[in-house]
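Participant: Structural data only, the sequence is not supplied:
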């Protein structure tokens, strides 16, 4: 775990489910957590109250729960390891899709951050897991591109450290949300294509529309309207900008 606190495997599973659900609904209903984990609502409520005391969630009875910035950071990291492991099991070890999820669940809790980075390089920076094509969250090293990460030795990576801000993919933003481009996953061809459209590091983007069924993401960038295909939009990660125009470390604009 990248967090200084040590979490049980059970707690990590809860946070992973919260991460997945929070990308679709905010706040997350406890009944939906209960269904995904096949655990009683009472047990879910008990765990959420514990998480709130530890600063991982904001919980309101009868309304639901949202991840805090710290909770999102941990949940995203767990999810990233899980989905990278799924890719490894399927692409390298040739395990069938229907079996990779359970095996990844058993392995994700012991995968170190260094091993996670090495695995990402081995797999050439994949963006989706194989079983349900869910997006692999971005790493939290202080790099702007995958190429920059690949060029660094582990000692240099340790010196660079981790990001202070959580990032979210353009495809996971809500309509009218704004963000500052902070990381692009992919090779130089993708980066060059985005630069030609004005999507560069530090550029502010506003989401005008996120089309359903994996349609394009419509953006406002530098005064111009753009329709960005999902294949590229999912690999552009931003810091969410709040209404007060300050850049927040929050992963998503809840509420």
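Facilitator: Yep, it's here. Keep in mind that this is a model prediction, so the values were computed, not measured.
Participant: Please count neighbours and contacts with C-alpha atoms only from this point.
Facilitator: Noted.
Participant: Can I take it that residue 238 is in a strand?
Facilitator: Yes. Assessed by DSSP: H, G, I helix; E, B strand; the rest coil, residue 238 belongs to a strand.
Participant: Just to check, it is in contact with residue 182?
Facilitator: Yes. With contacts counted by Cα atoms under 8 Å, residue 238 reaches residue 182, the gap being 5.1 Å.
Participant: can you count the residues close to residue 99?
Facilitator: When neighbours are defined as other Cα atoms under 10 Å, residue 99 has 13 of them.
Participant: Okay, one more to line up with it:
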């Protein structure tokens, strides 16, 4: 398995906030970062310049920052660990809800990829954290959770070379190739019954196409109303 870069907790925190506010390529302002991180705007600006030099963001003075593909990869990974830990702390360890976020923040930076995978399996591939935010897809090179479960030797697992977003995370005028479907074998069967499969082309034109708990999308030239539970677990390559 490819070695991960050693990235400071401070950098991970910045990238996590950028992802939370701009996972679809939206520009995140210095003001937003300053407020969420509790750091002076001048210090934020200095860090953004450093992150740009590292190739993690594209920074435009007086406007804000956008994650690059590499920055997105790191941001999704740390966000995923945080939200899985929140789920574990609340549902399994029964930690008080008001303490869950802070404890997950402390633990996310030291949680190994192997332990993250084990938590995901134990929690049955969760799609939402306790605050109902999407848990990003793992960065392991699988097309489904069943593939992951069948690979017992963690050292043989490779990292995915591209980033993913679920249908429910997409903005208007988004399209891509379905590359990962998360969930139990029962959910995968339900998705397959709609003729949704790995390799299909998906497009999502307007946010108004979300009606109630369904998303109107076009998959391989066919319009489909995808229920929210499925939308949370069908990921396209971005």
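Facilitator: Noted; the coordinates are in hand. Here the structure is a predicted model, which means the values were calculated and not measured.
Participant: care to give me the TM-score?
Facilitator: Superposed pair, TM-score by TM-score structural alignment, normalised by the length of structure 2: 0.93. Supporting alignment: 236 aligned residues with a Cα RMSD of 1.7 Å.
Participant: and residue 238 and residue 182 of structure 1? which has more neighbours close in?
Facilitator: residue 238 (27 against 22).
Participant: what lines up against that one once you look at structure 2?
Facilitator: Using TM-score structural alignment as the criterion, the counterpart of residue 238 of structure 1 in structure 2 is residue 236.
Participant: got the contact list for its match?
Facilitator: 164-167, 175-180, 202 (Cα atoms under 8 Å, 6 or more residues apart in numbering).
Participant: Let's have the residues you listed in JSON lines, adding distance to residue 75 of structure 2.
Facilitator: Listed next are these as JSON lines, based on distance: Cα to Cα, whole Å:
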{"residue": "164", "distance to residue 75 of structure 2": "12"}
{"residue": "165", "distance to residue 75 of structure 2": "12"}
{"residue": "166", "distance to residue 75 of structure 2": "15"}
{"residue": "167", "distance to residue 75 of structure 2": "18"}
{"residue": "175", "distance to residue 75 of structure 2": "21"}
{"residue": "176", "distance to residue 75 of structure 2": "20"}
{"residue": "177", "distance to residue 75 of structure 2": "21"}
{"residue": "178", "distance to residue 75 of structure 2": "21"}
{"residue": "179", "distance to residue 75 of structure 2": "19"}
{"residue": "180", "distance to residue 75 of structure 2": "18"}
{"residue": "202", "distance to residue 75 of structure 2": "24"}
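Participant: among those, which recur in structure 1?
Facilitator: Contacts conserved in structure 1 for those, counting by both residues aligned by TM-score structural alignment, their matches' Cα atoms under 8 Å: 164-167, 176-180.
Participant: What residues sit buried inside the helix or strand harbouring residue 80 of structure 2?
Facilitator: Taking DSSP states H and E as the definition, residue 80 of structure 2 sits inside helix 69-91. Neighbour-count burial for helix 69-91 of structure 2 flags 69, 71-90 (criterion: 16 or more other Cα atoms under 10 Å).
Participant: Could you check what's spatially nearest to the match of residue 238 of structure 1, not counting adjacent residues?
Facilitator: Nearest residue to residue 236 of structure 2, sequence neighbours excluded (Cα to Cα, 6 or more residues apart in numbering): residue 178, at 4.2 Å.
Participant: Tell me the residue in structure 1 aligned with the one you found.
Facilitator: Checking TM-score structural alignment: residue 178 of structure 2 goes with residue 181.
Participant: A strand includes that match, no?
Facilitator: Yes. Residue 181 of structure 1 forms part of a strand when assessed by three-state DSSP.
Participant: Double-check it against residue 199; I have them as touching.
Facilitator: Yes. Using Cα under 8 Å, residue 181 of structure 1 is in contact with residue 199, at 7.5 Å.
Participant: okay, the two: which has more neighbours?
Facilitator: Taking other Cα under 10 Å, residue 181 of structure 1 and residue 199 do not tie; residue 181 has more neighbours (23 against 20).
Participant: quick one, what contacts that one?
Facilitator: Applying Cα under 8 Å, 6+ apart to residue 181 of structure 1 gives the contacts 199-205, 236-239.
Participant: swap in residue 119 of structure 1?
Facilitator: Going by Cα under 8 Å, 6+ apart, residue 119 of structure 1 touches 84, 88.
Participant: Just give me the mean distance for the helix or strand harbouring residue 203 of structure 2 relative to structure 1.
Facilitator: Here residue 203 of structure 2 is covered by strand 201-204, with elements defined by DSSP H and E. Here strand 201-204 of structure 2, set against structure 1 after superposition, deviates by a mean of 0.5 Å using mean Cα distance after the TM-score superposition for structure 1.
Participant: Following the chain past that strand, name the next helix or strand.
Facilitator: Following strand 201-204 of structure 2 toward the C-terminus (DSSP H and E): strand 210-211.
Participant: who touches that following strand?
Facilitator: In this structure, residues lying in contact with strand 210-211 of structure 2 by Cα under 8 Å, 6+ apart are residue 216.
Participant: Show me how far that strand is from its chain's centre.
Facilitator: The chain centre lies 22 Å from the centre of strand 210-211 of structure 2; the measure is Cα atoms, centre = their mean, to the nearest Å.
Participant: still on that earlier bit, and of the kept ones among the contacts of residue 236 of structure 2, the nearest to residue 206 of structure 2?
Facilitator: If you rank these by distance to residue 206 of structure 2 using Cα to Cα, residue 167 comes first, at 12.0 Å.
Participant: Rebuild the contacts of residue 181 of structure 1 as a markdown table, extending it with distance to residue 12 of structure 1.
Facilitator: A markdown table is the format used below for the contacts of residue 181 of structure 1 (distance: Cα to Cα, whole Å):
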| residue | distance to residue 12 of structure 1 |
| --- | --- |
| 199 | 35 |
| 200 | 34 |
| 201 | 32 |
| 202 | 32 |
| 203 | 34 |
| 204 | 33 |
| 205 | 32 |
| 236 | 26 |
| 237 | 24 |
| 238 | 25 |
| 239 | 24 |
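Participant: of these, which stay in contact in structure 2?
Facilitator: Mapping these onto structure 2 (both residues aligned by TM-score structural alignment, their matches' Cα under 8 Å) leaves 200-205, 236-239 still in contact.
Participant: circling back to that earlier point, please name every helix or strand in contact with the strand holding residue 203 of structure 2.
Facilitator: Under the contact criterion of 3 or more Cα pairs under 8 Å, 6 or more residues apart in numbering; DSSP states H and E, strand 201-204 of structure 2 touches strand 174-181, strand 214-219.
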